[in-house]
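Asks: Got a predicted structure here, sequence first:
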Amino acid sequence: MATDQEGKDDRIARISSAIRVIPDFPKPGIMFQDITTLLLDPKAFKDTIDLFVERYKGKDISVVAGIEARGFIFGPPIALAIGAKFVPMRKPKKLPGEVISEEYSLEYGTDKMEMHVGAVQAGERALVIDDLIATGGTLCAAIRLLERVGVHVVECACVIELADLKGRERLGDKQLFVLVSSL
């Protein structure tokens, strides 16, 4: 791993510079963090996966729970690399078969997250992954869903944190690991 003069991993700067910020999308006042440009840069994308794998390899994690939809991009390669299964956490009516669900609050209204019944077992250790944490609502719903069936959530991980929205505070005692913090 290469580091700069301050001892920081130079992969973080590469990842950060590969993320495009689009002002006023999807509505005025929003500074949208677009990871599609990160995905177009094979080195930065690999660096992203590698940093997560380095953190979680050997931590006895058996489940990587990815939040729809961008958690589906990062979760599977991490799960494969650390020898864990990947469990999709989806919006309502997207999973066939029996599901359990968790409702959560949005800025205007509520939404639900669902997971297949039997996808995880009590006592398993999970990592919850998404591309971004803003207010923390979706991560909290994923944690509650997993904990309801007896899974221990080891940590949450996101590529980007919008720190000024204070989503980290909503996670309570759950650890959050992020690569890039944006204000």
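Replies: On my side now, so go ahead. Residues are numbered from 1 along each chain as shown.
Asks: can we go C-alpha only for contacts and neighbour counts from here?
Replies: Will do.
Asks: how far is stretch 135-144 from where the chain is centred?
Replies: 10 Å (C-alpha atoms, centre = their mean, to the nearest Å).
Asks: what comes into contact with that stretch?
Replies: The contact list for stretch 135-144, computed with C-alpha atoms under 8 Å, 6 or more residues apart in numbering, reads 67, 89, 102-106, 113, 128, 130, 133, 153, 156, 165-168, 170-171.
Asks: Can you tell me which of those are classed as buried?
Replies: 67, 89, 102-104, 113, 128, 130, 133, 153, 156, 167-168, 171 (16 or more other C-alpha atoms under 10 Å).
Asks: Narrow these to those in helices?
Replies: Secondary structure from DSSP state H places Gly167, Arg168 of the buried ones among the contacts of stretch 135-144 in helices.
Asks: tell me what whichever strand in the chain runs longest is packed against?
Replies: Taking DSSP state E as the criterion, the chain has its longest strand at strand 152-162. Applying 3 or more C-alpha pairs under 8 Å, 6 or more residues apart in numbering; DSSP states H and E, we find strand 152-162 packed against strand 125-133, helix 137-148, strand 176-182.
Asks: ok, back up a step: now tabulate the buried ones among the contacts of stretch 135-144 in JSON lines and tack on distance to Gly58.
Replies: Shown next, in JSON lines, are the buried ones among the contacts of stretch 135-144 (distance: C-alpha to C-alpha, whole Å):
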{"residue": "Ile67", "distance to Gly58": "23"}
{"residue": "Met89", "distance to Gly58": "24"}
{"residue": "Glu102", "distance to Gly58": "30"}
{"residue": "Glu103", "distance to Gly58": "33"}
{"residue": "Tyr104", "distance to Gly58": "32"}
{"residue": "Met113", "distance to Gly58": "29"}
{"residue": "Val128", "distance to Gly58": "16"}
{"residue": "Asp130", "distance to Gly58": "21"}
{"residue": "Ile133", "distance to Gly58": "25"}
{"residue": "Val153", "distance to Gly58": "15"}
{"residue": "Cys156", "distance to Gly58": "16"}
{"residue": "Gly167", "distance to Gly58": "27"}
{"residue": "Arg168", "distance to Gly58": "25"}
{"residue": "Leu171", "distance to Gly58": "24"}
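Asks: Ile160 contacts Arg168, doesn't it?
Replies: No - at 11.7 Å, Ile160 and Arg168 do not qualify as touching, with contact defined as C-alpha atoms under 8 Å.
Asks: Now for these two: what residues contact both?
Replies: Residues touching both Ile160 and Arg168 (C-alpha under 8 Å, 6+ apart): Ile133.
Asks: Structure two is appended below for comparative analysis:
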Amino acid sequence: LLHAQCLQCLRSSHMDLCHVPTTQEKGWYLALMAPNIKGPNYAWLDPSRLYCHPQGLQDCVADLLQPFQGDPIDMVAGIDAMGFILGAAIAATLRKGFLAIRKAGHLCVQTLVQPYTDYSGREKVMEVRTDAISPGELPSWLGRGRCRGGHWALSYSLCPLPGLRTLLVDQWVETGGTMRAAIQLVEQLGGVSHPCVPTGVATICIEDSEGGRWIQERYKCCHCVP
């Protein structure tokens, strides 16, 4: 899956985390994930070392955001647990808020829940607190009244905000079950009149699976592994 430059780097399991290639081809940082010494039971490479590399992490985030430049994004949602790392980095880069989608059983407040089947075939539940997002209102100035006693009488109405446009982030999408459940959970937030609107998916890799294809057919997606 990785391009030729990365494949050459995969031979080294002790890559210098301060080293940046002189020629930085797109996705150069993917080599930082190697190696996989545990065989085909692990369908992914571990990005932990990529996150430790300052330039690698910055370039990864920049590549994931490139297709969304100019798109309105109000919030970033990350999936427990490794999706928190990329999601928080993306939210900080965009200067947006971050919604944590948690594994069930960790929140001491009222929650919305969504069952799903993960990549290993296990039945699980994810949750998010019900009051994580409160539909807001913004003043919409309709005009100025007459000047009375030296003061302007301003007239305005309160117009509800549209649904929050949300970019969903996870580390890896294998079968798509986890991401699909996160999309369904986000859509429940904010109620019927002010729902959250999933506008895209960003992840290091989307596997060529039925669930992965379902997501890519319905949402704007960006992934680093070609």
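Replies: Great, that's in hand. The model shown is predicted, which means the values in this text are computed figures rather than measured ones.
Asks: circling back to that earlier point, start and end residues in structure 2 for the longest strand of structure 1, please.
Replies: Counting by TM-score structural alignment, strand 152-162 of structure 1 pairs with residues 197-207 of structure 2.
Asks: what's the answer for stretch 124-131 of structure 1, then?
Replies: So stretch 124-131 of structure 1 sits over residues 164-171 in structure 2, by TM-score structural alignment.
Asks: Contacts only, for the residue most central in space within structure 2.
Replies: In structure 2, the centroid-proximal residue (C-alpha atoms, centre = their mean) is Val169; its distance is 1.9 Å. Contacts for Val169 of structure 2 (C-alpha under 8 Å, 6+ apart) come out as Val76, Ala77, Gly78, Ile79, Gly83, Phe84, Leu86, Gly87, Val201, Ala202, Thr203.
Asks: so what corresponds to the fourth one in structure 1?
Replies: Okay, so that is Ile79 of structure 2. By TM-score structural alignment, Ile79 of structure 2 lines up with Ile67.
Asks: What separation is there between the nearest residue to its match once chain neighbours are set aside and Cys158 of structure 1?
Replies: Spatial nearest neighbour of Ile67 of structure 1, excluding adjacent residues (C-alpha to C-alpha, 6 or more residues apart in numbering): Met89 at 4.9 Å. Distance, Met89 of structure 1 to Cys158 of structure 1, using C-alpha to C-alpha, to the nearest Å: 15 Å.
Asks: before we move on, back to that, closest one to Glu54 of structure 1 among the helices and strands packed on strand 152-162 of structure 1?
Replies: Glu54 of structure 1 lies closest, by C-alpha to C-alpha, to one member of these: strand 176-182, at 12.3 Å.
Asks: Which positions within that closest one qualify as buried?
Replies: Residues of strand 176-182 of structure 1 classed as buried: Leu176, Phe177, Val178, Leu179, Val180 (neighbour count, 16+ other C-alpha under 10 Å).
Asks: how far out from the middle of the chain is it?
Replies: When distances are taken as C-alpha atoms, centre = their mean, strand 176-182 of structure 1 is centred 10 Å away from the chain's centroid.
Asks: what angle sits between it and strand 152-162?
Replies: With axes from the mean of the first three to the mean of the last three C-alpha atoms, to 10 degrees applied, the angle from strand 176-182 of structure 1 to strand 152-162 works out at 0 degrees.
Asks: Kindly indicate the member of the contacts of Val169 of structure 2 with the most neighbours.
Replies: Highest neighbour count within the contacts of Val169 of structure 2, by other C-alpha atoms under 10 Å: Ala202, with 30 neighbours.
Asks: my guess is it contacts Tyr219, does it?
Replies: No - using C-alpha under 8 Å as the test, Ala202 of structure 2 is too far from Tyr219 to be in contact (10.3 Å).
Asks: sorry, back to before: okay, the angle between the longest strand of structure 1 and strand 125-133?
Replies: Per the same axes, to 10 degrees, the angle that strand 152-162 of structure 1 makes with strand 125-133 is 10 degrees.
Asks: Now strand 152-162 of structure 1 on structure 2. Mean distance?
Replies: Taken against structure 2, strand 152-162 of structure 1 registers an average deviation of 1.1 Å after superposition, with mean C-alpha distance after the TM-score superposition for structure 1.
Asks: Would you mind giving the orientation angle of that strand with respect to helix 137-148?
Replies: Orientation check (the same axes, to 10 degrees): strand 152-162 of structure 1 against helix 137-148 gives 180 degrees.
Asks: what's in contact with strand 152-162 of structure 1?
Replies: For strand 152-162 of structure 1, the external contacting residues (C-alpha under 8 Å, 6+ apart) are 48, 61, 123-134, 139, 143, 146-147, 174-183.
Asks: which ones are touching the nearest residue to Gly150 of structure 1 once chain neighbours are set aside?
Replies: Excluding its sequence neighbours, the residue lying closest to Gly150 of structure 1 (C-alpha to C-alpha, 6+ apart) is Ala122, at 4.1 Å. With contact set as C-alpha under 8 Å, 6+ apart, Ala122 of structure 1 has these partners: Val149, Gly150, Val151.
Asks: Let me know the secondary structure of Ala122 of structure 1.
Replies: The three-state label given to Ala122 of structure 1 by DSSP: H, G, I helix; E, B strand; the rest coil is coil.
Asks: Show me the longest helix that occurs in structure 1.
Replies: Of all the elements of type helix in structure 1, the one with the most residues (DSSP H) is helix 42-56.
Asks: what's the average distance of that one to structure 2?
Replies: Mean deviation of helix 42-56 of structure 1 relative to structure 2 after superposition (mean C-alpha distance after the TM-score superposition for structure 1): 2.0 Å.
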